[in-house]
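**Student:** build the 3D model from these lines:
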Amino acid sequence: MIDTALRKRFEAALGRDAVLTDPLQLRTYECDGLTGFREVPALVLLPRTTEQVAAAVALCAEAELPFVARGAGTGLSGGAVPVAQGVVISLARMRQVLEFDPDDRTMVLQPGVTNAEISKVAAPHGLYYAPDPSSQVVCTIGGNVAENSGGAHCVKYGFTVHHVTALTVVLPDGSVVRLGGDAPETAGPDLRGLFIGSEGTLGIATEIRVRLLRTPQSVRTLVADFPTVEAAGEAVSGIMASGIVPAAVEMLDALAIEASEAAVQAGYSLDATAALVVELDGMEDECEEQFERVVALCREKGTTHIRIATDAEERARIWKGRKAAFAAVGRISPDYFVQDGVVPRTRLAEALSRIAAMSRAEGLRVANVFHAGDGNLHPLVLFDEQAGEAERAERLSSEIAEMCVELGGSLSGEHGIGLDKACSMPKMFGEEDLAVMGRLRSSFDPGGLANPGKVLPTPRLCGESPGRYRPHPLETAGVIERW
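**Tutor:** Down below sits the predicted model:
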């Protein structure tokens, strides 16, 4: 419990305006982008510096209080859901660019800086930050580190782990360490790589050193329509097998196209069953030659129409349509789950066919929009909670993730495991594997205070938990409120 004395100690360490206790304010932090899991925290802290984060975590450790670090709350696996009677440490006020060296092509950031802001600051120097999640305008670099986010261009440029060289981290006992170094690779165990993607279970990153890339000399982008998703999948395999490494290869099916066009009118063909967005970048001559080969491959695989961006404005419009797809699905369905899994590229067509069959069996629609270049699926399961479809949708979403493992892939490509898929972890890992992960986690956090109940399956989570949050009928009617 957080008594008055402990609250005052938090206020002394961070300032009174950085400690939230009002029930209405606390409700703001009850969930992340996966709204099916909710819990109101006992306290929310808003530090501004590494020292304040360390002081807050040290007090949590002393009082044996569980804590959850939170960025922008855009996560889609329940990773930032608070713990009952626990503390949320929000990093929203830590938004400074601490260092920027254009010659060295590096930048040091606080975790609350948004992904898009990095490239905005770097752009006047001919530089940019490569990882680009669809939520890049609002998602933060701290959250990207926690989930090892990728984005549309990960097929060529990799994930967050490939672009972060060093981290200042507050460990769960309140001590501060630096992981990694100035060079991309350092001698000894790769603790930096271990921390990235750990979903807030090993500590809190408070300073993040990223490497930047030169803006490519040439960029070419097209949208190719296909009569079936299988044909589009075959085109992806053909492009990748040709030896060309595109900057991005994205796929949208008919439902995703319908939603995206309703939201932003990016010019996608509403009569297409599937569309591929393919982008190449690099030196001008090489880019042009490879782009012609991609166009030929799409025609060979049966494209019905190819739209080639003629300028930067049209290219931006195409990407606006792709990146708006997740949120746009709300225009065609009152509720939906965003799932995240990976399959081998050679099994894309099979995976999409199985998803279609599974959706028919459950009587629910599934929209597919995903990173086809590396097989990172993002099926969106559409449902209506008021019609009693939530349980079927949740089951279908889990079955799709586990199908990815069955096909030789992974439970997650970039959204993380969080609460959503913790109970599916035994489908991918054996008991010994999970035990090793647990021991590793305990070596950083012996008290189990950092984001407990996430990632690894536990009897409480998988056997006794009541499942996703469902409002009481009186709450829905506005008669009562939940605190």
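**Student:** every contact and neighbour count from this point should use C-alpha atoms.
**Tutor:** Noted.
**Student:** okay, helices next: where are they in the stretch 151-300 of the chain?
**Tutor:** Using DSSP state H, counting those that start in this stretch, the helices of the stretch 151-300 of the chain run over residues 154-157, 191-195, 229-241, 254-264, 284-300.
**Student:** can you put those helices in a markdown table and add distance to residue 307 and mean neighbour count?
**Tutor:** Output for the helices of the stretch 151-300 of the chain, formatted as a markdown table (distance: least, CA to CA, whole Å; neighbours: other CA atoms under 10 Å):
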| stretch | distance to residue 307 | mean neighbour count |
| --- | --- | --- |
| helix 154-157 | 22 | 20 |
| helix 191-195 | 39 | 18 |
| helix 229-241 | 15 | 21 |
| helix 254-264 | 15 | 23 |
| helix 284-300 | 10 | 16 |
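**Student:** tell me which of the ones you listed approaches residue 65 most closely.
**Tutor:** Closest approach to residue 65 among the helices of the stretch 151-300 of the chain (CA to CA): helix 191-195, 21.7 Å.
**Student:** how far away is residue 321 from residue 294?
**Tutor:** As judged by CA to CA, to the nearest Å, residue 321 and residue 294 stand 21 Å apart.
**Student:** that older thread, can I get the helices of the stretch 151-300 of the chain in JSON lines with distance to residue 174?
**Tutor:** Below are these laid out as JSON lines (distance: least, CA to CA, whole Å):
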{"stretch": "helix 154-157", "distance to residue 174": "34"}
{"stretch": "helix 191-195", "distance to residue 174": "16"}
{"stretch": "helix 229-241", "distance to residue 174": "46"}
{"stretch": "helix 254-264", "distance to residue 174": "44"}
{"stretch": "helix 284-300", "distance to residue 174": "49"}
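**Student:** next, the second sequence, to be compared with the first:
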Amino acid sequence: MPHPTSHPVTGTELGASEPAAAGRATAARSAFQAAFPPEQLVTDAVGLKAYECDGLTAFRMRPALVVLAESTEDVARAVRICAEYGVSFVPRGAGTGLSGGALPGPDSVVISTARMRKVLAIDADNRRMTVQPGMANSAVSAAAEPYGLYFAPDPSSQIVCSVGGNVAENSGGAHCLKYGFTTNHIHAVTVVTPMGEVVQLGGNSADPIGPDLLAVFIGSEGTLGIVTEIIVKLLVRPVAVRTLVADFATAEQAADAVSGLVSHGVIPAAVEMLDQLAISAVETATHAGYNRDAGAALVIEVDGFDAAVGEEFEIAERLCRDNHATNIRIAQTPHERDLIWKGRKSAFAAMGRISPAYLVQDGVIPRTRLAEVLTRIDQLANAAALRVANVFHAGDGNLHPLVLFDSDNAEETERAEQLSTAIAELCVAFGGALSGEHGIGADKACSMPTMFSDDDLDTMQRVRNAFNPDGLANPDKIFPTPRLCGERSGKYRPHPLETTGLIGRG
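**Tutor:** So this is what the prediction gives:
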């Protein structure tokens, strides 16, 4: 299916707003102005421009109004006004999402939780903390540090991304290989439903009685309601941590080392990969000590108790050498370890050093097929005459290919979008998934039929409708619709890269 345009989205492109909808939005605006003080509303054109998109800046739409909520009561009041006037709303946290999940729709209201950044309670004995959704991911660990605890999920954007956004997208991070994704670290959430009701999902027990509605909600991308309080699980900080960077002549050799590591039963805390293009960008931006001449680098970290860490680290080092590592650098101090991770976690931002724009994908593949898929991505990139930088969570097969392009060149932008979509769908063809942690959002909605049948999509939609019967909560996300995907009746038209023979039709 064709990819949505990357140019600023207009009402015509997403389905022009009808006069009735515009009228409802105007009436709702008056209701918001009566219900909230001016400092909690953004209504001017300049202020609204900041909310036109999230981290996927290719899609843009100016909302009708933004509510800066400061409490659960604020969120519930805002949602009830939207329900009363039939106006759609879009939840938004820090705005770092990369799939267009916080993209506003025509005449929609953005409900921002960015001001909700408080720690509400800490229960160190039971290793729990209750936080508001606007709190930064890394700030949770900082608040838990005096108790010798931390919050395990660690997206690369963790110093700015919010915990509410982590819940919405089921974010992972570098250490999710060993410790799991956000869903493995949440006890309960307080949610404002699309009707404006306040409910709690989950509980204090490990396995609450009844349907697991918490698991349904986590990763629902704001389509089932807005989270306003989160009880997170905290872990005890590991006693020992050891980190290495292994250089390889090719990305395929590095990928083989990853497969060998996991097949030996060693589950490190993290296994990250950067190819030569990513290394070049990272070194230019951070001077973290990566080898620019390496075809690829693996960052491997092992943590736990001293004895186990020592044994597993030796196995990891040996397997890297057995798979033709050209050099292995072992962090000798906490500072050197922090610098290695600074380089890895700065990779997305560092791309600005080598390209004016990029699109990032988030596909998942079986670890055993890493080398094969990386070769195919390279072939696709060559066919599209574009560069692709690879930096990703190699340990669990969660790829983050960055398609580099010039956004001022319309033809090149179109090729970049087609290549980005082709890579996402390639992951599905190799037995993987469209997303591991960034979500489907507006970006990959049109690719959902490559992974799910009509019955699958219908079942998902029925679940969504049970929570969101009027369709007001974050519409036009996740599910493909003709007006978003540009579907046209008539003869099938092959994808441009399909004609090269590099991709096939499922």
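**Student:** so how far is residue 243 of structure 1 from the aligned partner of residue 216 of structure 2 in structure 1?
**Tutor:** Correspondence of residue 216 of structure 2 to structure 1, assessed by TM-score structural alignment: residue 194. To residue 243 of structure 1, residue 194 of structure 1 is 31 Å away according to CA to CA.
**Student:** over to residue 311 of structure 1?
**Tutor:** In terms of CA to CA, residue 311 of structure 1 sits 26 Å off from residue 243 of structure 1.
**Student:** and for residue 174 of structure 1?
**Tutor:** Plainly put, residue 174 of structure 1 is 48 Å away from residue 243 of structure 1 if you go by CA to CA.
**Student:** and those two? which has more neighbours close in?
**Tutor:** The neighbour comparison of residue 174 of structure 1 against residue 243 (other CA atoms under 10 Å) goes to residue 174, with 22 against 9.
**Student:** looking at structure 2, name the residue matched to residue 336 of structure 1.
**Tutor:** Under TM-score structural alignment, residue 336 of structure 1 pairs with residue 358 in structure 2.
**Student:** burial measure for that match, as a count.
**Tutor:** 26.
**Student:** residues in contact with the spatially closest residue to it that is not a sequence neighbour?
**Tutor:** The shortest distance from residue 358 of structure 2 to any non-neighbouring residue, by CA to CA, 6 or more residues apart in numbering, is to residue 404 (4.4 Å). Counting by CA atoms under 8 Å, 6 or more residues apart in numbering, residue 404 of structure 2 touches 355, 356, 357, 358, 359, 386, 387, 388, 389, 416.
**Student:** which residue lines up with the last one in structure 1?
**Tutor:** Matched to structure 1 by TM-score structural alignment, residue 416 of structure 2 sits across from residue 393.
**Student:** so that match sits against residue 383, correct?
**Tutor:** Yes. Using CA atoms under 8 Å, residue 393 of structure 1 is in contact with residue 383, at 6.3 Å.
**Student:** what do these two both touch?
**Tutor:** 336, 364.
**Student:** okay, buried residues for the longest helix seen in structure 2 please.
**Tutor:** Secondary structure of structure 2 per DSSP state H: the longest helix is helix 410-429. Applying a neighbour-count criterion of 16 or more other CA atoms under 10 Å, one finds 412-429 buried in helix 410-429 of structure 2.
**Student:** same check, this time on stretch 264-274 of structure 1
**Tutor:** 264, 266, 268, 269, 270, 272, 273, 274.
**Student:** the third one matches what in structure 2?
**Tutor:** For residue 268 of structure 1, the aligned residue in structure 2 is residue 290 (criterion: TM-score structural alignment).
**Student:** ok, that match to residue 377 of structure 2 distance?
**Tutor:** 23 Å.
**Student:** look up the closest residue to residue 175 of structure 2, ignoring the ones flanking it.
**Tutor:** Nearest non-adjacent residue to residue 175 of structure 2, counting by CA to CA, 6+ apart: residue 270, 4.8 Å away.
**Student:** isn't the one you found up against residue 303?
**Tutor:** No. Using CA under 8 Å, residue 270 of structure 2 is not in contact with residue 303, being 9.1 Å away.
**Student:** residue 380 of structure 1 belongs to a strand, doesn't it?
**Tutor:** Yes. Membership of residue 380 of structure 1 in a strand is supported by DSSP: H, G, I helix; E, B strand; the rest coil.
**Student:** residue in structure 2 matching it?
**Tutor:** Residue 380 of structure 1 maps onto residue 402 in structure 2, by TM-score structural alignment.
**Student:** what sits against its match?
**Tutor:** 358, 359, 360, 361, 388, 389, 390, 391.
**Student:** go again using 10 Å as the cut-off
**Tutor:** Contacts here follow CA atoms under 10 Å, 6 or more residues apart in numbering; on that basis residue 402 of structure 2 touches 278, 348, 351, 357-362, 387-392, 416, 420.
**Student:** again, but for residue 217 of structure 1
**Tutor:** Applying CA under 10 Å, 6+ apart, we find residue 217 of structure 1 in contact with 281, 282, 283, 284, 285, 287.
**Student:** separation between the aligned residue in structure 2 for it and residue 154 of structure 2?
**Tutor:** In structure 2, the residue matched to residue 217 of structure 1 (TM-score structural alignment) is residue 239. Distance of residue 239 of structure 2 to residue 154 of structure 2, given as CA to CA: 19 Å.
**Student:** that older thread, the residue nearest to residue 175 of structure 2 -> structure 1?
**Tutor:** Aligned counterpart of residue 270 of structure 2 in structure 1: residue 248 (TM-score structural alignment).
**Student:** re earlier: quick one: the buried residues of stretch 264-274 of structure 1 as TSV, columns for distance to residue 6 of structure 1 too.
**Tutor:** As requested, the buried residues of stretch 264-274 of structure 1 are arranged in TSV below (distance: CA to CA, whole Å):
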residue	distance to residue 6 of structure 1
264	49
266	52
268	56
269	59
270	58
272	60
273	58
274	56
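**Student:** which of the residues you listed sit farthest apart?
**Tutor:** Every pair of the buried residues of stretch 264-274 of structure 1 checked by CA to CA; the farthest is 264 and 273, at 18.9 Å.
**Student:** next step: the contacts of residue 402 of structure 2 restricted to strands.
**Tutor:** Under the assignment DSSP state E, the contacts of residue 402 of structure 2 contribute 357, 358, 359, 360, 387, 388, 389, 390, 391, 392 to strands.
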